[in-house]
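J.: Fold the following and give me the result.
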Amino acid sequence: MKTWKKLVLAVCGFIFAVAAVAIGALILDSIKGGRIFNDFSTIYAAEKYKEPVRIEGVHLIKQEVSCGYAIIEMLAGWMGESVTEESLLNEYGKVVTATGKQFEAEMNKRFPAYKTTMYPYLSNTEMIEKIYGSLKKGIPVPFQWAAKFGDEWTLHYSLITGLDIGNDSITVLNPYGYEEHLDLASFFERTSFRAYSNMPLFLRLAFAFGLFERNTIFMMERIPAF
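T.: Below is the predicted model:
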């Protein structure tokens, strides 16, 4: 009888410890996520953002395998290379871009002329500064956000190709098959995943334990040729 009591107490203790860790992680994620919501209204009057920026020659790809692979295919086409969703699937036999770090690694593998760096948990103004700077250099910006597939919210990669601060508009190529033009408030609601209503607990925990990130972009910088 004592053995069973010890076992029950051990199991209860384990469950309590796991629950405590999960709750703690969720609280920390909430605090961390809250830091990204700084006031971005000052950007509308900033002289450095007066000129609209847009990348031409990037063709929208409707995903057949995964959004990560579709973004890589879009960028490959823009660069004049032949990487496709199908070629990636044939090479790996699976999707290898499910997390931000995996996507970053695959981008660096596919496009060695560029150094791709993931920037997670940027504040709103930091994200706009980096996006604008990249587009002004003529380089599109892959990023993570919440997007609807039919009526269901999903975690999704898309590609930023334009930013017009004066008209409060950002242009996104969405691999679900369409180009989107959003105001910045709506854009931030989705990059922060606040727009993802009723997010399942397992996904909330995935954010809490660092598998997924909020306000995250992937900056591509040309590597100088020597």
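
J.: For the rest of this, base every contact and every neighbour count on C-alpha atoms.
T.: OK.

J.: Could you give the separation of stretch 31-44 from the chain centroid?
T.: 17 Å (Cα atoms, centre = their mean, to the nearest Å).

J.: quick one more, to check against the first:
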Amino acid sequence: MKKVVQCLAAILIVVVVFLAGAFIRLGIRTNNILEDYSSIYVNTKYNRPVYIEGIDVITQKISCGYACIEMFSKWDGGDITEETLFNEYGKVVTSNGPKFAEEMNKRFPGYTTTIHRYLTNTELIEAAYETLSEGIPVPFEWAAKYGDDWTLHYSLLIGMDIQNDNITVANPYGYIEEISVEEFLERTSFEAYDNMPFYFKMAFAIDLFDKNTIFTVRKNN
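T.: You can find the predicted model right below:
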């Protein structure tokens, strides 16, 4: 019995040390992405507003990941729906960023979707702006409110007007959001998520979820 207790204690110590290290690493990564981004307002590359037309905003019925794929499909002239995806798998397979990117690449072979995680604020703005400039909407992860509750959520970035401090998002909760750059970055970094439950914090710490994460989509040659 003593050996069992000692073994369990050792396992507990290893788990505690691992989690402590994971949270320290998360803090460092978070601090790194939250750099000053004021230079974007004087950078002439952002003088031209970019906006994607033809986005049919839907209200998700199954999952935000599937809903974003449906919106992207409709924009691209396809007929993929949340229902067809769920019926094929019998479950939701886009619960984290790599799986979402994998599904985008499977559903849209004419494009290559690449996940970018823990971008700095300026890197995120630049990558998103360049993709929008090519006429393609940008899927991304952020904190969003469903009623009074914060959630981890996928949406489509469809417009950026940096000079007028305006970001336009097609939110599959069923509406278009127009917000400031500051609010956009507070939510992509999840700094806006008040009172985040511990299990979500732990999920970020062990890399199940990521901050400042977008998906660039490029047409294949």
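
J.: longest strand anywhere in structure 2?
T.: Across structure 2, the longest stretch assigned as strand under DSSP state E is strand 149-161.

J.: and the counterpart of residue 60 of structure 1 in structure 2, helix, strand or coil?
T.: Under the alignment (TM-score structural alignment), residue 60 of structure 1 maps onto residue 57 of structure 2. In three-state terms, and counting by DSSP: H, G, I helix; E, B strand; the rest coil, residue 57 of structure 2 is coil.

J.: Residue 57 of structure 2 is in contact with residue 174, isn't it?
T.: Yes. The criterion here is Cα atoms under 8 Å, and residue 57 of structure 2 meets it with residue 174 at 6.0 Å.

J.: With neighbour numbers in mind, choose between these two.
T.: Counted by other Cα atoms under 10 Å, residue 57 of structure 2 and residue 174 do not tie: residue 57 has more neighbours, with 22 against 13.

J.: For that one, give its distance to residue 97 of structure 2.
T.: Applying Cα to Cα, to the nearest Å, the value for residue 57 of structure 2 to residue 97 of structure 2 is 21 Å.

J.: swap in residue 126 of structure 2?
T.: 19 Å.

J.: Among those two, which residue is more densely surrounded?
T.: residue 97 (24 against 16).

J.: Could you check how far that one is from residue 17 of structure 2?
T.: 26 Å.

J.: Quick one: distance of the biggest helix by length in structure 1 to the chain centre.
T.: Assignment by DSSP state H gives helix 2-34 as the longest helix of structure 1. Relative to its parent chain, helix 2-34 of structure 1 has a centroid offset of 29 Å by Cα atoms, centre = their mean.

J.: Which strands or helices does that helix pack on?
T.: Helix 2-34 of structure 1 sits against helix 201-208, with contacts defined as 3 or more Cα pairs under 8 Å, 6 or more residues apart in numbering; DSSP states H and E.

J.: Mean deviation, the helix it packs on versus structure 2?
T.: Its matched residues in structure 2 lie on average 1.2 Å from helix 201-208 of structure 1 after superposition (mean Cα distance after the TM-score superposition for structure 1).

J.: what angle separates the helix or strand following that helix from strand 152-164?
T.: Following helix 201-208 of structure 1 in sequence order, the next helix or strand is strand 217-222 (DSSP states H and E). With axes from the mean of the first three to the mean of the last three Cα atoms, to 10 degrees as the basis, strand 217-222 of structure 1 and strand 152-164 are set at 40 degrees to each other.

J.: Give me the contact list for stretch 159-179 of structure 2.
T.: 40-41, 46-52, 55, 57-60, 64, 67-68, 129, 132, 146, 154-158, 180-181, 184 (Cα atoms under 8 Å, 6 or more residues apart in numbering).

J.: again, only this time at 6 Å
T.: Stretch 159-179 of structure 2 is contacted from outside by 49-51, 58-60, 155-158, 180-181, using Cα atoms under 6 Å, 6 or more residues apart in numbering.

J.: Apart from its neighbours in sequence, what residue is nearest residue 55 of structure 1?
T.: residue 161 (5.1 Å; Cα to Cα, 6 or more residues apart in numbering).

J.: Check residue 58 of structure 2 too.
T.: residue 174 (5.0 Å).

J.: Can you tell me what residue 125 of structure 2 aligns to in structure 1?
T.: Under TM-score structural alignment, residue 125 of structure 2 pairs with residue 128 in structure 1.
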